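Novice: Prediction below, plus the sequence it came from.
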Amino acid sequence: MEISGIISAIVIGIVIGVLGRLVVPGRQHIGIVLTILVGIAAALIGSAIANAFGVADTKGIDWIEWLIQIGLAALGVAALDRSRARR
């Protein structure tokens, strides 16, 4: 992954984190900073998964890559919310 890909994944990760939080039903008890960090991690991991499956570089918008990233962000937000709720 090139440096431009990492930078774009970080910027897109902010959006991915917010979208992932919107996908999870109910109220989440985590802050916006943790949501953004989960989104950045989901964007980076989702890009790597999309590259591994060969669906990252398509003509136009990479919908499959976006869905992978949003799904990972939703899982991350839900897991973090569950772990913070038990404390």
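Specialist: Everything's here; your move. Numbering: from 1, shown residues only.

Novice: hey, let's count contacts and neighbours off CA atoms from now on
Specialist: Noted.

Novice: Other residues contacting stretch 30-48?
Specialist: Applying C-alpha atoms under 8 Å, 6 or more residues apart in numbering, the external contacts of stretch 30-48 come out as 6, 9-18, 20-21, 56, 65-66, 68-70, 72-73, 76-77, 80-81, 84.

Novice: The structure to be compared is supplied as follows:
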Amino acid sequence: MGIIYALLIGAAAGWLAGKIMKGGGFGTLLNIILGIVGGIVGNWVFNLLGIHIGTGIIGDLLTGVIGAVLILFLAGLFKK
């Protein structure tokens, strides 16, 4: 059940980050990958800063979205 949860939260986080940063999603597979990696990055950044978002679906989704937005922002800097 944990893998299905991670895939669903990852897909939602990646889709939301795509909407925030570019105005559209990137396709299901890339949204899932972006959301999962975003969750990892978000957890790492929040741990460095000593920030605790919370637990549960909302906390996981917020962490994934914020991490994915950071990834997209940094990728945009390297594109230019």
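Specialist: Great, that's in hand. Small disclaimer: the values here were computed from a predicted structure and weren't measured.

Novice: By residue count, what's the longest helix in the second structure?
Specialist: helix 56-79 (DSSP state H).

Novice: how about that one: buried residues?
Specialist: 60-72 (16 or more other C-alpha atoms under 10 Å).

Novice: Look at G24 of the second structure and tell me its secondary structure.
Specialist: Look at G24 of the second structure: counting by DSSP: H, G, I helix; E, B strand; the rest coil, its state is coil.

Novice: Which element, helix or strand, includes the residue nearest to it when sequence neighbours are not counted?
Specialist: Using C-alpha to C-alpha, 6 or more residues apart in numbering and skipping residues adjacent in sequence, the residue nearest G24 of the second structure is G18, 5.3 Å away. Assigned by DSSP states H and E, G18 of the second structure belongs to helix 2-21.

Novice: Quick check: what element follows that helix along the chain?
Specialist: Later in the chain than helix 2-21 of the second structure, the nearest helix or strand by DSSP H and E is helix 28-49.

Novice: hang on, the earlier thing: what distance do you get for the residue nearest to G24 of the second structure to G50 of the second structure?
Specialist: According to C-alpha to C-alpha, to the nearest Å, G18 of the second structure stands 26 Å off from G50 of the second structure.

Novice: Before I go, just wanted to say thanks for your time.
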